[in-house]
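*Asks:* What shape does this take:
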Amino acid sequence: MTPEGISELISRVALRDRSAFDRLYTSTSAKLFGVCLRILGNRSEAEDALQDIYVKIWNKADRFAVADTSPISWLVAIARNHSIDVLRARKPATAELEKAVGLAEPSLNPEQSAIASGETKRINECLDQLDSDRAAAVRGAYLNGESYDLLAIRHRVPLNTMRTWLRRSLMKLKECLER
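*Replies:* Take a look at the predicted model:
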C-alpha cells in the first residue's frame, strides 16, 4: 500500500472507521510486528505489544499530521516506543529461563525467508549509502532499540543533533527505498 493510502486509512481511523482500521491493520501489522520482535526478542511479548500498539493507534489517530510525517514512520515510532517501554518494564529473567531461550527458535518458511532476505538486502544497500556514523545510529535506534540518549553519548553529539541525524537519515532511507 502506498504512503498516501496509509495516510488516508489513518485519517479514517481518526473518524472511528472500523473497516479502515481493519485495512490499516492488514496492511501494516507485519511490519510493526517485525519492529516489536526485533526490539523485544520474544514472539509472545511482541504479539502482546502489537495489540497494545493498535489500541494506541486507534486512540491517537487524530494526532497524525499528514503533512509532517510519513505514515509508516509514525506507525513505526509508536511501535518502537511502546516496545522500548515494554523492554524497560521487563523483569529480569531467571537463570533457568535464560538457558531455555536458545533451545527452540521459530524459523521462517522458505518463502518468508526469501522475502526477508530481499528486503534486508535493499535496506542494507540504502544504509550503506549513508555516512557510517549516521548508518550506525539508525541501526542502533531502529534495529537494536537503543535510546536516542545512549546513541548521542556513544557518538559524542548533543541529543538534538542525534534526533536530527536520525530524522534526516530516515528521510534518505525512505527516498532510497522508494526508488
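
*Asks:* only C-alpha atoms for contact and neighbour calcs from this point on.
*Replies:* Fine.

*Asks:* If you count contacts, what does the one helix or strand residue 73 maps to end up packed against?
*Replies:* Here residue 73 sits within helix 71-89, counting by DSSP states H and E. Secondary-structure packing of helix 71-89 (3 or more CA pairs under 8 Å, 6 or more residues apart in numbering; DSSP states H and E): helix 3-14, helix 18-40, helix 43-60.

*Asks:* Another for comparison:
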Amino acid sequence: MTPQEEIEALIARVAMADRKAFRALYSRTSAKLFGIALRVLKDEAAAEDVLQDVYVRVWNRAGAYRSNGYSPMTWLITITRNAAIDRLRKARREGVAQEPVEIAERLYDTAPGPAQQAEMRDEARALNVCLDELPADRAEMVRRVYLQGLTYQELSDQSGVKLNTVRTWLRRSLMQLRECLSA
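*Replies:* So this is what the prediction gives:
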C-alpha cells in the first residue's frame, strides 16, 4: 500500500470515529502540517493552535473527504493553510500581532463530555445498522480494515480475494455506508 493509500484509509477510518486511526493520521502528518502553519504564521504557539484546530476539523469533516485523484495530503495541507491564513487575517483585523495563549486554554479538557459520548454511541449504533445492510462478507471486510486496522493487502492475503477486488468492494461498501448514514 502506498503512503497515499494508507493516509486515505486512515481518513476513511477517522470518518467512522476511529480514534486509533486518528492518532496514526496525526503522527504521520502533523510535522508537515505544523511546518506549513509555522511558515504562514511565523509563530510556534499560533501554529500549534492552528494545528489543533486543523485536526478538530479533520475529525469532524473526514467523511467529506473524496480523493477524486487528489492526494489526501493536498486536502490536509489546504485545510491547514486556510486555517493559518484565516488566523493571520483575524489577528490583523484585530490589530494584534498574535494573541497570547491563556492558561485556561492550556488546562481545557478536550475529552468528550456526556453529551458527546451519547452522540458517539448513537452514531456507533447507526453505523452498525448500516453495516448490517451490507452483505455479510463485505461488512466483515469493512470492520477488519477500518475498525481493526488491517491493511488492504493483509485482508487480500487472508481472504484469498485479489487486492484490486478488495479495494473495489471496500470503496463500494463505504459509498453504501455513507448513503445509509446520510439518510
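
*Asks:* Could you get me the TM-score between them?
*Replies:* The TM-score (TM-score structural alignment, normalised by the length of the first structure) is 0.51; 95 aligned residues with a CA RMSD of 1.7 Å.

*Asks:* picking that back up, quick one: the helix holding residue 73 of the first structure to helix 18-40, angle?
*Replies:* 50 degrees (axes from the mean of the first three to the mean of the last three CA atoms, to 10 degrees).

*Asks:* For residue 97 of the second structure, list the residues it contacts.
*Replies:* By CA atoms under 8 Å, 6 or more residues apart in numbering, the contact list for residue 97 of the second structure reads residue 91.

*Asks:* What's the local residue count around residue 3 of the first structure?
*Replies:* As a burial measure, residue 3 of the first structure scores 13 neighbours (other CA atoms under 10 Å).

*Asks:* ok, now how distant is it from residue 115 of the first structure?
*Replies:* 20 Å (CA to CA, to the nearest Å).

*Asks:* quick revisit: which one of the helices and strands packed on helix 71-89 of the first structure lies closest to residue 71 of the first structure?
*Replies:* Residue 71 of the first structure lies closest to helix 3-14 among those, at 5.6 Å (CA to CA).

*Asks:* and the closest one with helix 43-60, angle?
*Replies:* 70 degrees.

*Asks:* Report the mean distance between helix 3-14 of the first structure and its aligned residues in the second structure.
*Replies:* By mean CA distance after the TM-score superposition for the first structure, the fitted helix 3-14 of the first structure averages 0.4 Å away from its aligned residues in the second structure.

*Asks:* other SSEs contacting that helix?
*Replies:* Partner elements for helix 3-14 of the first structure (3+ CA pairs under 8 Å, 6+ apart): helix 18-40, helix 43-60, helix 71-89.
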